[in-house]
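Peer 1: Build me a model:
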Amino acid sequence: MTHLSALSLFLVAAGGLAFSSAEYPASGDRLFSGDGTPQLIGQSTGGQGQTGSGTGGLGGEPGGFDARGLPVGPAVAASIPVPVQITGVLNRSALVCASVPREYAIDCVIVHLKQAISVTPHTGDYAEVRKVLSDTVNRLEKIVADNRDDTKPLIRLQTGGAGGPATARMRAIRPDTVNRANADAARVLAEAQTVLLRSASAQTRAKLEYVRIAEAVGSNKVLLRS
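Peer 2: As a prediction, this is how the structure comes out:
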């Protein structure tokens, strides 16, 4: 797992379930790894988790995101251009989701796509971006639903150290289908990147921003192919 500062992985032991892989030992309300590396922490919370609610968001719903993809309050978010927030979240997704167990990678990307969608307007220059990202989420959701491993626990990502905001819970893919499912998800993201690049050619004011967003989407397909 790659080194990520101020990032913790929280294990939500749904129904007492736990990772069966030797790399991710059974949960028991204890720290599995530390020393500055991502931390996997067992939780006995009956699948409810400690922070956050629903899917695809952060506990306490931030006002937006900064250029690094980290949550910020409404006042700060108001000063950050929409495309900067979108690319920040999607670039962070490519980094963070490469650190989670591979079977959780697709839902990790979904969570970050939903965060990007949450700051993308329904109308105006970036309406097409919102449409493409929403369609992408719907297609990825189907892949997860078709291949979900109900024997694995849900996990969350927490940023900013102890007490920081946590993402929505993430679902695992079955071991026997994870390679195919991740490959299918990578193709979906590649197609989204292509659509955004084509849309960029029709833009007059936001062409460069569309290209940057497309590149950020594309960076996520690489982690699913690895």
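
Peer 1: From now on I want contacts and neighbour counts done on CA atoms only, so please keep to that.
Peer 2: Fine.

Peer 1: Please tell me how far the residue of the chain most remote from its centre sits from residue 157.
Peer 2: Relative to the mean C-alpha coordinate of the chain, counting by Cα atoms, centre = their mean, the farthest residue is residue 204 (30.1 Å). If you measure residue 204 against residue 157 using Cα to Cα, to the nearest Å, the figure is 37 Å.

Peer 1: Over to residue 201?
Peer 2: 36 Å.

Peer 1: More neighbours: which of those two?
Peer 2: residue 157 (24 against 13; other Cα atoms under 10 Å).

Peer 1: contacting residues around the more buried one?
Peer 2: Contacts were defined as Cα atoms under 8 Å, 6 or more residues apart in numbering; by that measure residue 157 touches 7-10, 166-168.

Peer 1: any idea how far residue 221 is from the residue farthest from the centre of the chain?
Peer 2: Between residue 204 and residue 221 the computed distance is 27 Å (Cα to Cα).

Peer 1: compare with the first, here's sequence two:
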Amino acid sequence: MPQVVTRLDQMQALCVGSGAYVVDCLAERIEAIEADASNMAGYNEMHQILQQAAKELRILARNNRDPLQPRAKLSSKDGQLSSRPLVAVAPSRRRAAQTQAVKILQEAETKLLRSSTQSVERANQYRQVAQALGSNKVLLRS
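Peer 2: This next block holds a predicted model:
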């Protein structure tokens, strides 16, 4: 579980300078983290919440894509690479898409916090994941 929180915290390193690609960058990073989390026994609900958030962000990026921008793979200074080419959001739709992306992350945070009632240890872990996920909303407000 600590690796999931760490990886969520590290999303900013790849997505911070991604500009028009930020929505799909967040989707791709959450997809990668969710794929790793899917192997963790007893965390099905977290897996489903992350999977849904990633899917919604990816659809949001695609529905608002900029046809003038190529799909692009990103890399960060700390060695992270996007696992797939990312879609840019059109400038005229960027603010609305980023506002919607914040709502998607907030909804995932809320779901994680509500799902954390199973045990004290699991509740703390879900809260950490929710907090780490929520910390990435700053990327959408810049």
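
Peer 1: secondary structure class for the residue farthest from the centre of the first structure?
Peer 2: Under the three-state scheme (DSSP: H, G, I helix; E, B strand; the rest coil), the conformation of residue 204 of the first structure reads as coil.

Peer 1: now residue 40 of the first structure
Peer 2: For residue 40 of the first structure, the secondary structure call by three-state DSSP comes out as strand.

Peer 1: okay, now it: neighbour count?
Peer 2: Summarising burial for residue 40 of the first structure: neighbours were counted as other Cα under 10 Å, giving 23.

Peer 1: That one against residue 11, yeah?
Peer 2: Yes: because the distance of 6.3 Å satisfies Cα atoms under 8 Å, residue 40 of the first structure is recorded as touching residue 11.

Peer 1: which residues touch the residue mapped onto residue 183 of the first structure from the second structure?
Peer 2: Superposed on the second structure with TM-score structural alignment, residue 183 of the first structure falls opposite residue 99. By Cα under 8 Å, 6+ apart, residue 99 of the second structure lies in contact with 140-141.

Peer 1: cool, and the one 3 residues further on?
Peer 2: Taking Cα under 8 Å, 6+ apart as the contact definition, residue 102 of the second structure lies against 137, 140.

Peer 1: In the first structure, spot the helix with the most residues.
Peer 2: For the first structure, the helix that runs over the most residues, judged by DSSP state H, is helix 178-200.

Peer 1: Now the next helix or strand after that one on the second structure. Mean distance?
Peer 2: Scanning forward in sequence from helix 178-200 of the first structure by DSSP states H and E, the next helix or strand is helix 207-225. Averaged over the aligned pairs, helix 207-225 of the first structure sits 1.0 Å from the second structure after superposition, using mean Cα distance after the TM-score superposition for the first structure.

Peer 1: From residue 122 of the first structure, how far off is the residue farthest from the centre of the first structure?
Peer 2: Between residue 204 of the first structure and residue 122 of the first structure the distance is 18 Å, computed by Cα to Cα.

Peer 1: list the contacts for residue 28 of the second structure?
Peer 2: For residue 28 of the second structure, the contacting residues are 54, 58, 82-84, 86, taking Cα under 8 Å, 6+ apart as the criterion.
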